[in-house]
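J.: this one's structure only:
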């Protein structure tokens, strides 16, 4: 019977030691993992809301998303028609206007304002800026020209202006990111 008591005590000590080590391990891992998560200022910069109520057809504005410019453009029916008239197969980076906009909101084109060649900021979002020969955006650094759907048409840029993830939270507010 003395042997049975010894075995039981040893089992209890082993279980207690493993449990204490497990609790200590969790106590070390939780702070390590939580310090790797994004801080509040980083989470706040992960999305931005833009009020689009004042943007008239044919106008564009510049906003900031993740410290980079974003172009929000209200296309006119004529600009939409011009974009849809382009033979998509002839484009370097083939995309239709419908693929670059949200269904039911085809007049709102939202793109990153960073040229896909070397990262310059194209002109065309501000009043009176050069929109290039295709009426969209023009990158003054190396001459890339984008059409009204922000698709590359001429110059060294390899791709269209990037369309970030976005959603319409209301009819007049867009959440980017």
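T.: That came in fine, so what should we check first? Nothing here was measured: the structure is a model prediction, and the numbers come from that model.
J.: contacts and neighbour counts: CA atoms only from here.
T.: Noted.
J.: Was I right to think residue 173 contacts residue 51?
T.: Yes. Between residue 173 and residue 51 there is a contact under CA atoms under 8 Å: 4.6 Å.
J.: if you go through the protein in chain order, where are the helices?
T.: Ranges of helices in the chain, per DSSP state H, are 2-34, 40-44, 77-85, 97-100.
J.: So which of these is the most surrounded?
T.: helix 97-100 (a mean of 18; mean count of other CA atoms under 10 Å).
J.: neighbouring contacts of it?
T.: 80, 83, 84, 106, 109, 149, 163 (CA atoms under 8 Å, 6 or more residues apart in numbering).
J.: let's see 10 Å
T.: The contact list for helix 97-100 (CA atoms under 10 Å, 6 or more residues apart in numbering) reads 80-81, 83-84, 86, 88, 104-111, 148-151, 160-164.
J.: Alongside the first one, take a look at this:
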């Protein structure tokens, strides 16, 4: 007489029960691990006081026409220039179609905005409630990153073929609107988010 043999093969109940135990155990470990490492991940997020420091205030009231200063914003240098009327006019006369980079690269406006001088100047900055500031000053002010968009070198002021900025590292020429005109740099100098908090203070960030 042949005895019945219990089937514990691939389709038996025993492997299925064992698989369920493995899955349940693995899931519990994954959830427990997530709860364990979350405090460490959360610590890497910037605190509220750190975010508050992620802005820089510039006293534009002290800037004379034709003067430029370099400020640090988010640990990177930025040019702040009060351009002359001739510099503004020169920048406005440029044919956008002739530019290597036709995007304004202005964080106040977003992507795909034409690189006109007005779209790169402080005319695009927000103005806090109750603040009055002359359009001529807004148009004259230009704030850009001070790192060449090629390899990050800091361009020299008042140099190059366009009398604005020249990167000595690999020969990129920028015009008086901070737009790349000649050389290996692929993009215009970016314009940060700006807000006029008073008639003499421009906040970056």
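T.: It's in. These numbers were taken from a predicted model, which means no experiment stands behind them.
J.: Any idea what the TM-score comes out to?
T.: TM-score of the superposed chains, computed with TM-score structural alignment, normalised by the length of structure 1, equals 0.75; 145 aligned residues with a CA RMSD of 2.0 Å.
J.: ok, now which ones touch the counterpart of residue 187 of structure 2 in structure 1?
T.: In structure 1, the residue matched to residue 187 of structure 2 (TM-score structural alignment) is residue 159. The contact partners of residue 159 of structure 1, by CA under 10 Å, 6+ apart, come to 91, 92, 93, 94, 115, 116, 117, 146, 150, 151, 152, 153.
J.: quick check, nearest of the residues you listed to residue 3 of structure 1?
T.: Of all the contacts of residue 159 of structure 1, residue 3 of structure 1 sits closest to residue 116, with 77.5 Å by CA to CA.
J.: Would you mind measuring from the closest residue to the closest one other than its chain neighbours to residue 4 of structure 1?
T.: Nearest-residue entry for residue 116 of structure 1: residue 157, 5.3 Å, with adjacent residues in sequence omitted and distances by CA to CA, 6 or more residues apart in numbering. Distance of residue 157 of structure 1 to residue 4 of structure 1, computed by CA to CA, to the nearest Å: 80 Å.
J.: Residue 138 of structure 1 too?
T.: 87 Å.
J.: Kindly report the same for residue 37 of structure 1.
T.: 50 Å.
J.: Output the residue interval of structure 1 matched by stretch 139-155 of structure 2.
T.: Under the criterion TM-score structural alignment, stretch 139-155 of structure 2 matches residues 106-122.
J.: Quick check: buried residues in the matching stretch?
T.: 106-117, 121-122 (16 or more other CA atoms under 10 Å).
J.: can you give me the strands for structure 1?
T.: Ranges of strands in structure 1, per DSSP state E, are 48-51, 60-65, 68-74, 108-112, 135-138, 145-147, 152-154, 166-168, 173-176.
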